[in-house]
Each structure stands twice: as structure tokens, then as C-alpha cells.
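**Q** 3D model of this:
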Amino acid sequence: MQKVLLIEADVAAGEDMLTAAAGLGLETYVATHEELYERYRPELRTKVTGTAFTDFAAPEKALDDLETFCRARGIDGIVAVWEFLSPLATRLAARLGLPGHLPERADHCRNKRLMAEAFAAHGVPAPRTVSAADPQGLAQRIEESGWDYPLVVKPAENAASIGVSVVRSAQELPDAARLAQHQTHKYPHGIALDTTLLAQEYVDGDEFSVETVLFGGAVHHLVITEKFTTAGTSRAELGHTVPAELAPNVRASVYAATGRALAALGLRDGLAHTEVKVDGHGHPKVIEVGARPPGDHIMRLVHDALGIDVARAYLQTTLGRRPDVTPRREAAAAIRFITAPRAGTLRGVGALPQGEHVVATSVTKAPGDEVGDPQDNMGRIGHVMLRADSAAEVNKAAVEAMGSLTVELANER
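**A** Modelled structure (predicted):
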């Protein structure tokens, strides 16, 4: 029986990965912190064969600890489940001689400053980027570049749209910088984040992501996901639809740009989740790449729409097996996130949608809980999942579903 190590399974994709591992008949171990494992949900713990406890806040020690564990247990595959630990997973796989990505570019897949440098060096179509340690330095770099506003300001290392702002004038830079540098360590493991500030050219257009499986350097693009985001100064994600409806030439351009980005980052065996914007002329720009499973239940959307088990394919690549990426149906699936109109105390969520296209609803906050505004992806209070025969049909159903529900705050009358 083959054995895999999942590096932090207590995240959105964790249950999918554990379920897929059980379906493949694998012995599944998880690397985490001992105190955090005590808080794992029962449905996760029942699928775990054993645990490797370490301190991810000390990355070199964690690498040594996990190498010792893997050699003692005879681990056959290393799986990065939480994106903040994808560089650790890459280095660990390389040390063990197991399938994975190029270790010398491990940090480029997580640090957006290094990623932008790799994109520029390899001619990837991407927004131009400058960086600085503080807002004064960033303002100077922007002025030297001769760029016009709006621009996007973001931290070098974070996720879920945390710290990201669309800045429309130099006067807005200090506030955007404070937001970008607000989080210095990543909960719950205390991982230190690079707080370098980035400014990028703003790309006006529609947003998508490309879901990809890589095996031995061969690229298998599964699907393009349509993304729905907030407007204004933030870009929190409000929902996704699989597959995106795109003209064939635009789809080919998106796939081509994505392939160049993956090559620039040295991705070889595993998954990639690539965020792309397409302007009004159909020209793509790669925003960033994650060397890990997509979040937000996108793996379930791909399965519902196309019949491809992304988690299973990922595990197959980490074990050196050819992944099963054959579509088994042509349908469409969507998720839309429930958010509050502003920060406050939740009174309740009413009129959750039902109907032939609604396959699941979930509310993760209870009355009395404090909720944030939808400035980033952490402000969500639930979701609705839908399925239909086409993207147009599922998007229409999603609009109707979200229009029917209500979110009440305690101070509303």
C-alpha cells in the first residue's frame, strides 16, 4: 500500500484530498502542529492514518523533521494542501527524490515579488510590477516607472485577496500600504510573511482561473473558471463558474499564457491554479499562480461539471502515476458566496434558495457572530452551489438564487 503525506489538511481542500486518498486505497499521513490537530474535525481525523508534528514557523527545522518522518515511514508522495506550505512541500519532495516541482524555484510559486521577476525574465504576459519596503519607496518606484493610476497594491506574501487594493491616486498609497502590511504572520502556524509592498499595473477586464494538472512536466489544462469579484477598491471573490464561456481563440490564448507561466516557475508534477485577467481585446495577463489545489470548492465544481476528480489526479501525480484527467460529462457548476453588506453583528440569513439547480447551501456564521464586509475572502458567511447543463444556465440560476436570500444585521430595522 502506497503512502502519502498531506502538508496541513485542515484547510478547504483538505477533506477532498483525504477522501480521494481513501478512494485510491492509500495510507494517508498529515503534517501539522500537535495543538492544531486536536482541533481537526472528526470527519478529517477518521481518514488519517498517522501524523507528523512539526513547527512550520521554523521552516528549516520543519523540513528536517518531515524528511526524517518520511524516510522512517516510507512515504511515497508529498502533497501540498495549504498554499503557504507549498515551498516546503517542493523542497521535501526533492530531498526524498519524489515527484514534485523544481526546488530552486520553490519560493517563486508563493512570493509574488519573486513570481513577478520570473514572469518578466521568461516573457510571460503579466502586469509590470515594482516593489519596495515602505510606501515612500513604493511611491518613488511608481514615479520612476512613469505609470498612471489606477494601480494594484498588494503584499508579497498572502492569499484570499487579503491586503489587496485598487489605488486610484498617489494620495491613496499610504492607506493601501498599511492594509497590505497589516498581517505579518499567518495564522494558525505563525509563519512569517514577507511584507514587501508590490504595485502592479491595473488590468481592466474579466477575471478567470485555469485549473491544471502537471505530470512529468507535461501540462494538462482541465478547464477555465469564470470568477466574480467585488468592484471599488477591493477584489474579493464572490463566486466561480465552471466552465467559463470564452471564444475558442481567447481560450487558446489563456492556456498559452498559463503554460508559459508554469514553465517560468518550474512546475512539473502536481496542480496549478493560475489567475488570469483578459482585457476587452481578448488578451490575457497572468496575475499569479498557486502550486496547490484550488480553494473555494473549485475541485467540486470541476467534478460536477466535467466528471474529473482533481484531488485524485493530484495524488496520482505525486505518486508518479499518470493522472486520470478525462472528462466524463459536459455540464456546468457554480458557487456563489454569501456576504454581509457591511461589517456588523449577524442577525440571520433568510430565504436560502431551493430549486432544481441548487445542489447545496451552507451558512458558516451563527446569529450573534461578528461579520466583516466583503473586503477580502475572509468576509464570507456561507455559500450556494448550483449545477445546470450550461454556463449560461447556471449563471442565470445563480443570479436568481442570490437575489432571493437575505442577510440581516442586528442593528438593522
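**Q** C-alpha from now on. contacts and neighbour counts both.
**A** Fine.
**Q** quick check: closest non-adjacent residue to E15.
**A** Nearest residue to E15 in three dimensions, chain neighbours excluded: L44, at 6.2 Å (CA to CA, 6 or more residues apart in numbering).
**Q** could you pull out the buried residues of the helix or strand where the one you found lies?
**A** Using DSSP states H and E, L44 falls within helix 42-45. Neighbour counts over helix 42-45 (16 or more other CA atoms under 10 Å) mark 44-45 as buried.
**Q** one more to line up against the first:
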Amino acid sequence: MKKLVIIGANDFQNQLILKAKSLGYETHVFAWEDGAVGKDNADYFYPISIIEKDKILEKCKEIKPDGVCSIASDLASITVNYVAEKLGLPCNQTKYANIQTNKYAMRKALLDAGLPCPKFVLADESFDVRKLHDFSFPIIVKPTDRSGSRNIMKLESTSGVMKAVTEACQTSFEHKAIIEEYIEGNEYSMETISYKGEHHYLATTKKFTTGAPHFIETGHCQPSDLSQDVLEKAKSHIIKALSALHIENSAGHSEFKVDKDGNIRIIEIGARMGGGCIGSDLVYLSTGNDFMKMVIDISCGDSPEFADILKNQFVCIKFLMNKYDFDNLDLLKEQAKYKIYRESIFDRKPDSKVTDDSNRLGYYIFK
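**A** Coordinates of the predicted model:
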């Protein structure tokens, strides 16, 4: 039996564990025990934090896995590539980890490649606000190295910039923030799979958020509403961006905005699947392409298999954001025009304050 190491065990990673088991893999899962929803589904569970790369590596040397993977976390992807590279397994090269996970380094790499990005600057707690004299407002302030809408702030002027920078730096692992011009327009993400440096388009997702000031994601839908012309333009930019970031053997989740004139601006790119069930569920339900299987196959050195006939099915995820959503879940489901595919209510109080993607109350997927 082939052995697969999976980094992470939260609700979203649990779908990868279940997929691997359905494919006949022996699953070895590493995660901090608190919140490890996938613990009970794993064949072997190791209560080691996903950031403890060397501890995980030492255990993996004993396991001798056929592949190492994860699906929806920048932190997990760093460990995946580190461990896989040390074991001689397929991955993205660790020397490019910084440009694949750090928003400032990524922006510089994309800019060097001539790709369309918002204007940006690096900041720390000693930042001189006068450096923004030639920026157009509004602006966005966020940590350089976190995901999940953590500590994002939209500002209409320089007032409050240092408070936002300080909060972003306190959230950041490297204690840095990136300030960028805000791009008006609808937000999308493009889901891709890369194998031996060749990139394959899978789907485009329309994203919905709470809006300013924090832009916490409230839902995703596939297929998107982009015209074919704009979609082809976005594909061209994203494929070039994946190469510029040296994403060679992994999923890709590329976030971008489209303004009223159809211009594309790349926001950021993850060398991983999109979170919020985009990769684990939506791509498969909307297109028929088994994205999770592709990720597993590539981690084991096998080429990805694509669906012979693509579906074009509407699918959407709605996140529970507040007590109203929680209390009216049954009503929301009754009003939905589509079939409920899966729902998940997280172990949190319904009156909990949602401050970022990590502490939403739950979700349901309908198609």
C-alpha cells in the first residue's frame, strides 16, 4: 500500500485525508491536535505542529512516504516542499519559497516579470507615512506572510495607517506589512495544476467578501461570470505569473481583480489549492476534474489525469458569518434553489465575532 503524508488536519484538510483513503493510500497526518478534525480519519496521526518542519522530516524518514502534500495553506505548503525536497519527492523547490508565500517578495517577482499588479511598498512599525505621497487612495494594509484575510485593512487616507501597519506587523511572522493601492472591481481566483513546470487551467471562481474594511470571504461560486475575452486575458497573465514564481509541481490559486474596463490586476498567488473548499470541492463539482486526486498524484510523481468531458455545473459555497446566518440555516437551505451538497458547522458559539477566514462559524455547499 502506498503511503501519503498530509500536512494539516482541519476541516478543509480533512477532505484530502478522505480522498487519499478512498484512493487506497495509507494516510500519515501531521497537525497540532487542537482543531484536528481529520485526526479520527487518519490511519496514523502525529500531534506535531505543521511549522515544525524538522520534527516532521525525522518522522517521515521512518515512514518512507510515496508523497507529501497539503491543499489549502501557505504555512503547510512551506513544510510540504521542505520535507518532500529532503526526501527526494516531487515538490516546488524550497529556494523559491519566499516569492511563493511572502506577499512583498511575490509582488516584486511579478513586477520584474512585467505582470499587472497594484502599486505597493513594504512597511514595518517604523514606517514613514510620507512614503505614500504618490499613492492613490484608498489603500490596503495587510501582513506580508499570512493568509485567510487576517488583519487586512482598507484606508481612505493616511489617517490610521500606522495603527493598521502595527496590527498587520503583529500578525505577520516576519513583523512586516505591505501597503498597496486598492483596486476597484470584482474579485476572482483562478485554479490551476502544475506538473513539471507545465501549467493547466482548471476553473475560475467568483469571490464574495464582507467588503471594507477587512474583506473576509463570505462565499465563492463557479463558474465565474467573466466574458471569454477577459477570461483568456486573465489566463495569459496567470500562466506567466506561475512561471515567474517557479511554481512547478503543485496546485495554484491565483487571486485577481477585474476593473470596469476589463483590465486584470493580480492580487496574490498561492502555490496551493484555494481554501474555503474551492479546491477540495468546487472545482470537482463544477468541472468534473478531480483536483485533490491531481494533487496527490503529482506529490507521488504521477502526471495528473483530466476529465474526458468537462461539466459546466453551477456550484457555490456560503459561509456562516454571524448569529443570523447560524440561527436561520434551515431557512436559508429551504430558500436555496439548489441541492445542498455538504454542510459543516464548526464548534464555535454562534455569537462569536468573525474577524478573519479562520473563525467563520461554518459553511454549506450547494449545486
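**Q** once they're superposed, tell me the TM-score.
**A** Superposed pair, TM-score by TM-score structural alignment, normalised by the length of structure 2: 0.90. Supporting alignment: 362 aligned residues with a CA RMSD of 2.5 Å.
**Q** that older thread, the helix or strand just after the helix holding L44 of structure 1 vs structure 2, mean deviation?
**A** Next helix or strand after helix 42-45 of structure 1 toward the C-terminus (DSSP H and E): strand 50-53. By mean CA distance after the TM-score superposition for structure 1, the fitted strand 50-53 of structure 1 averages 3.8 Å away from its aligned residues in structure 2.
**Q** and the contacts of strand 50-53 of structure 1?
**A** Contacts with strand 50-53 of structure 1, where a contact means CA atoms under 8 Å, 6 or more residues apart in numbering, come from 28-34, 66, 69.
**Q** stretch 131-140 of structure 2 now?
**A** With CA under 8 Å, 6+ apart, stretch 131-140 of structure 2 has contacts from 119, 152-158, 179-182.
**Q** pull out the buried positions in the biggest helix by length in structure 2.
**A** As assigned by DSSP state H, the longest helix anywhere in structure 2 is helix 228-244. By 16+ other CA under 10 Å, the buried positions in helix 228-244 of structure 2 come out as 231, 234-235, 237-244.
**Q** go on, stretch 130-147 of structure 2?
**A** By neighbour count on 16+ other CA under 10 Å, the buried set for stretch 130-147 of structure 2 is 132, 135, 137, 139-147.
**Q** mind checking which of the residues you listed are in strands?
**A** The strands, defined by DSSP state E, take in 139-143 from these.
**Q** how far away is the most centrally placed residue in structure 2 from S147 of structure 2?
**A** Centroid check for structure 2 by CA atoms, centre = their mean gives G274 as the closest residue, at 3.4 Å. Counting by CA to CA, to the nearest Å, the gap from G274 of structure 2 to S147 of structure 2 is 11 Å.
**Q** what residues are up against R329 of structure 1?
**A** Contacts of R329 of structure 1 (CA under 8 Å, 6+ apart): 305-307.
**Q** same question, A261 of structure 1
**A** Taking CA under 8 Å, 6+ apart as the test, what A261 of structure 1 contacts is 119, 124, 286, 289.
**Q** aligned to it, what sits in structure 2?
**A** Aligned by TM-score structural alignment, A261 of structure 1 pairs with A241 of structure 2.
**Q** repeat that for L319 of structure 1.
**A** Aligned counterpart of L319 of structure 1 in structure 2: C300 (TM-score structural alignment).
**Q** list the contacts for that match?
**A** C300 of structure 2 makes contact with 66-68, 89-90, according to CA under 8 Å, 6+ apart.
**Q** one step back: narrow the contacts of R329 of structure 1 to those in strands?
**A** For the contacts of R329 of structure 1, not one is inside strands, with DSSP E as the criterion.
**Q** can you match those residues up with structure 2 and say which hold?
**A** Retained in structure 2: 305-307, out of the contacts of R329 of structure 1 (criterion both residues aligned by TM-score structural alignment, their matches' CA atoms under 8 Å).
**Q** how close does the residue opposite D225 of structure 2 in structure 1 once aligned get to V394 of structure 1?
**A** Taking TM-score structural alignment for the superposition, D225 of structure 2 sits opposite E245 in structure 1. E245 of structure 1 sits 12 Å away from V394 of structure 1, going by CA to CA.
**Q** closest to E52 of structure 2 out of the buried residues of helix 228-244 of structure 2?
**A** Nearest to E52 of structure 2 among these: L242, at 27.1 Å, using CA to CA.
**Q** how near is that closest one to K103 of structure 2?
**A** 14 Å.
**Q** D327 of structure 2 now?
**A** 37 Å.
**Q** using the three-state scheme, assign G137 of structure 1.
**A** Following DSSP: H, G, I helix; E, B strand; the rest coil, G137 of structure 1 is assigned to helix.
**Q** return the residues in contact with the aligned partner of it in structure 2.
**A** Counting by TM-score structural alignment, G137 of structure 1 lines up with F127 in structure 2. Listed by CA under 8 Å, 6+ apart, the contact partners of F127 of structure 2 are M162.
**Q** now with 7 Å, please.
**A** Residues counted as contacts of F127 of structure 2 (CA atoms under 7 Å, 6 or more residues apart in numbering): none.
**Q** cool, H237 of structure 2 as well?
**A** L115.
**Q** thanks a lot, see you next time.
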